[in-house]
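Colleague: the sequence and its predicted three-dimensional model are supplied below.
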Amino acid sequence: MAATGAGASGPPAETVAAAFRRVYDTLKAELLRDPCFDFNDDATQWLDSMLDYNVLGGKLNRGLAVVESYKLLKAASGTEPNEEELFLACILGWGIEWLQAYFLILDDIMGNSQTRRGKPCWYRLPKVGLIAINDGLVLRSQISRIFRRYIYGKSYYVDLVDLFNEVEFQTTSGQLLDQIATNEGRKDLSKYNIQVYCGIQDSLLFILFAAKHFLPYKVACALLLFGESLDNYGQVKRILVEMGVYFQSQDDYLDCFGEQEVIGKIGSDIEDFKCSWLFVQALERADEKQKGVLFENYGKSDPACVAIVKDLYNELDLQWVFSEYERESYENLISAIEAQPNEAVRSVLKSFLHKIYKRRK
């Protein structure tokens, strides 16, 4: 089906968010009537609710950022995207949202999570359980069908498929490192340090599941649609990875100090033995007595132990430490962005940084 079909049109005054959401309806309808699989009524109803619950569950900022990035790239070149280009940008954005949903389903199961985006995790629903594993695989397989329908034959098709495959490899590899580090931490928490923390984050070069490292990925999709080779953007990739590490540190901070009603989930890094930014900072600043308290209480689900760890974080003034780290990260990133020769890329990078700076959810 050509990109100029039913999903590509829309009222001229339609907002980007509304147009983006409407493309989802087109994609879902096509997947539900996929001629290669004869879904019965029960399967169709299951897929319908599963897609809405998981793919539409978030704010859709990741997918919308592809559209926004592409518009910024076009504007910096002195042109405006046409209707078909905007539609294709929406397709790439939904590819990211589909992949994100796939990762979150599996991540919630592995992490024994309770809530996601302010509601029970998909696998926690009584009717779902571990069927969610297959649902995640269905989501991943649907991405290929979407891209084949709309992107096949485009000059960037192979690079796009390769990018998504690389994202999946990097994310699952990073998850492996995270799990191994956590298992080692259960035996000896003193092994956690800033090098281990950064090693885990650096392994997730494109994205960190649970909405953390999608920044480089969004830009990469927009650049491919813009006709650029990703081989020319090594420095941009490094900036985005640094931005992603900063984003992850924010997530770790909010897991402890954020409000559940705002962040949409119950923080559990302390209970889960996570090699978090806060724990690493605490370990660097604690005296021997404080380390003893930290080691005795970290990784326990007892609310009293969690409260003791949080009290120690406050005793070490980690909220101020994070505030200073956030300020320095912003200044360093702005400096690196300003050094980029491409005005369009500078605009995209600044747009992302300003969206995440001092975020609270």
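Modeller: Sure, I can see it.
Colleague: from here on, just use CA atoms for contacts and neighbour counts.
Modeller: Fine.
Colleague: near Ala336, how many other residues are there?
Modeller: Neighbours of Ala336 under the rule other C-alpha atoms under 10 Å: 16.
Colleague: meant to ask about Gln45
Modeller: The tally of other residues near Gln45 (other C-alpha under 10 Å) stands at 12.
Colleague: list the contacts of it.
Modeller: Gln45 makes no contacts at all, as judged by C-alpha atoms under 8 Å, 6 or more residues apart in numbering.
Colleague: that's a helix at it, yeah?
Modeller: Yes: Gln45 forms part of a helix when assessed by DSSP: H, G, I helix; E, B strand; the rest coil.
Colleague: so how far is Pro216 from it?
Modeller: If you measure Gln45 against Pro216 using C-alpha to C-alpha, to the nearest Å, the figure is 35 Å.
Colleague: do the same with Ser351
Modeller: As defined by C-alpha to C-alpha, Ser351 lies at a distance of 13 Å from Pro216.
Colleague: more neighbours: these two, which one.
Modeller: Neighbours were counted for Ser351 and for Pro216 using other C-alpha under 10 Å; Pro216 has more, 22 against 15.
Colleague: in addition, the following structure is provided for comparison:
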Amino acid sequence: MLTSILYSNCRKIKYPLLGTFRFLPNSSGKDVLSKVGIRNGSNYANRRKHIDLSVESKYLQLTLPSVMDEIIDEQLVYHRHQPNLKERYRNLLNHVLNLVDLYLSVPLFFIRSYREFENPALQIDENLKKAAILAWSIKLAEVSMIIDDDIIDKSNVRYLRPTWYKQPDVGVECAICDSSFLLSGGHILLLNHFRTHPQFSNILKEYYVNYSTCMVALCIDSKKYKVQELKLDFAKAYPITIICVICAMYFTNIVDPFIHVTAKEFLKELARYVQIEDDVKCVFNTNSEKDCTDVAEGKNSWLAIQAYERGSREQRFVLENHYGKSDNDSQIKIYQLYKELRLDDQFEVFKEDFYESMFERIQSLPKELPKQLFFDLLDYGLSGRIQS
């Protein structure tokens, strides 16, 4: 990373919603990124790389079998004479819910948020199980969106295995129906277990606002744009960070509008980072857990936008003529261009700057928002573990 002396000589480039990036001028006058290691003693260097979510994971696993039974029984009420359907939908629920903790960050952090906001005396076994059921309802909405996203993106891999619509005997048509089954399943859990909760209407509204926000973003993202017209819509990532904390606040009867707005602003920024990281990891990490279709589909990608901003006239010509094309030659040219521009290094600079900024922001949060929860979210997010 850049030392304090180098910082004073850097040109700062601002990008809307992305923060500030620092570049050093070289002898030719062209700005080049300088990467000289993480600043010693920085908050980023001292961040925690392991967050213990074992209690949260325990309650998710304890409640999963009964949650699956309830969703199947409630939604197959008129199809009980077809026992094969019960097995089919159990396979669906196992595919999208029975996951390792790496892919359960949203429900895990809902329970963690509940534990931070709730009076310790009320954190009894029964209430923690209720929190886990609400966490599963949130996860059901998330996986509903994921199935739709995979279909739209024509993705073949998710969680290091074939996507749901690519499973044998599923296909696009059934997968679309299955997506609705999951969304309604989450709603049924909310109705069955929380309809008498004082904040039920707010919880339900948050459930659907996050869902509809993501679906609108998917619609926008599905359009074809010229590379010079690309503009990131971060709303696609908002459900990954916002709903788990906001619903936990409602669940513990925290309704102060100012506290909610303050939390949402922080969580929106974290979601933006998560989306940027996903764009970068998709291209530069060969062990990505899902398909990278951004280049072939011409998606609104942080990398493409940065490449067009930073590229020379010749490099922009390559982008204009090859970005959004699915042939191997075009994709190779784009990947080579990203490497020429050292966009992976640029992201590492941004990553540390982002962490430092968010770390300072947590220090000034109101007392009603537990600082440790937001440090946990930040550390977990920048360890690459907030995933969908």
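Modeller: Structure received. Values in this document were obtained by computation on a predicted structure and should not be read as measured data.
Colleague: give me the nearest residue to the corresponding residue of structure 1 for Leu60 of structure 2, chain neighbours excluded.
Modeller: Alignment note: Leu60 of structure 2 maps to Phe20 in structure 1; criterion TM-score structural alignment. Leaving out its chain neighbours, the residue that sits closest to Phe20 of structure 1 by C-alpha to C-alpha, 6 or more residues apart in numbering is Cys90, at 5.7 Å.
Colleague: show me the contacts for that neighbour.
Modeller: For Cys90 of structure 1, the contacting residues are Phe20, Val23, Gly63, Leu64, Val66, Val67, by C-alpha under 8 Å, 6+ apart.
Colleague: what does it correspond to in structure 2?
Modeller: With TM-score structural alignment as the matching criterion, the partner of Cys90 of structure 1 in structure 2 is Ala132.
Colleague: and the counterpart of Glu277 of structure 2 in structure 1, what is it in contact with?
Modeller: Using TM-score structural alignment to pair residues, one finds that Glu277 of structure 2 aligns to Gln250 in structure 1. Listed by C-alpha under 8 Å, 6+ apart, the contact set of Gln250 of structure 1 reads Arg359.
Colleague: doesn't Gln250 of structure 1 lie inside a helix?
Modeller: Yes: judged by three-state DSSP, Gln250 of structure 1 forms part of a helix.
Colleague: trace Leu64 of structure 1 over to structure 2, please.
Modeller: Under the alignment defined by TM-score structural alignment, Leu64 of structure 1 corresponds to Leu108 in structure 2.
Colleague: so its match touches Val55, yeah?
Modeller: No: if you go by C-alpha atoms under 8 Å, Leu108 of structure 2 and Val55 don't touch, sitting 9.1 Å apart.
Colleague: looking at those two, which one has more neighbours?
Modeller: Shown here are Leu108 of structure 2 and Val55; by other C-alpha under 10 Å, Leu108 has more neighbours (25 against 12).
Colleague: Arg316 of structure 2 versus the nearest residue to Asp31 of structure 2 once chain neighbours are set aside, what's the distance?
Modeller: Among residues not flanking Asp31 of structure 2 along the chain, Pro25 sits closest, at 4.3 Å (C-alpha to C-alpha, 6+ apart). With distances defined as C-alpha to C-alpha, the gap from Pro25 of structure 2 to Arg316 of structure 2 amounts to 21 Å.
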